[in-house]
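Visitor: pasting the structure only:
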């Protein structure tokens, strides 16, 4: 007798930069360029309590965001 288990997998098909709309190439479920991805759930003391915000930025838009910071990000090699 054979017993089967149904497996459901999710594979990334397409990534689009939320800021500029650029499509980042994806091959076999993997981005072929740098992508900054955020999945953040806001906490209790926020006006967005419990909301989950998710977005992707291409490397160019990420760089533009960084230069707007008063305090530079910490970068480790």
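Guide: Done, it's in. Fair warning: this is a prediction, and the values are worked out from it, not measured in the lab.
Visitor: When you work out contacts or count neighbours from here on, use the C-alpha atoms and nothing else.
Guide: Will do.
Visitor: Strands of this protein, residue ranges please.
Guide: Secondary structure of the chain (DSSP state E): strands located at 15-16, 23-24, 26-27, 30-31, 35-41, 52-58.
Visitor: take the one below as the second:
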């Protein structure tokens, strides 16, 4: 879960919602990759119009997707 400073809006803390690990920041920039999920549930769910967001460290992401019946689509990209 990301925490921002109220006044400056600068990122001040990131904690993996799965394992609780605090990810390292340098000047408000994560030095580890984060899987950030943000979804707005629609009318046909039991979470109608709820917004859920969470952050995962890379290790927890790997553990979770390892259990998928259909793996995520992975493509290579180049930097812009």
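Guide: Nice, I can see it. This is a predicted model, so every value here is computed, not measured.
Visitor: Next, the TM-score between them, please.
Guide: The TM-score (TM-score structural alignment, normalised by the length of structure 1) is 0.85; 70 aligned residues with a C-alpha RMSD of 1.0 Å.
Visitor: Who are the contact partners of the closest residue to residue 25 of structure 2 other than its chain neighbours?
Guide: Excluding the flanking residues, the one nearest residue 25 of structure 2 by C-alpha to C-alpha, 6 or more residues apart in numbering is residue 31, at 5.7 Å. Listed by C-alpha atoms under 8 Å, 6 or more residues apart in numbering, the contact partners of residue 31 of structure 2 are 23-25.
Visitor: can you tell me which of those residues stay in contact in structure 1?
Guide: Using both residues aligned by TM-score structural alignment, their matches' C-alpha atoms under 8 Å, structure 1 keeps these contacts from the contacts of residue 31 of structure 2: 23-25.
Visitor: would CSV of the residues you listed with neighbour count and distance to residue 3 of structure 2 be doable?
Guide: Formatted as CSV, these follow (neighbours: other C-alpha atoms under 10 Å; distance: C-alpha to C-alpha, whole Å):
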residue, neighbour count, distance to residue 3 of structure 2
23, 17, 12
24, 15, 13
25, 14, 12
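Visitor: Can you tell me which of these is closest to residue 50 of structure 2?
Guide: residue 23 (26.5 Å; C-alpha to C-alpha).
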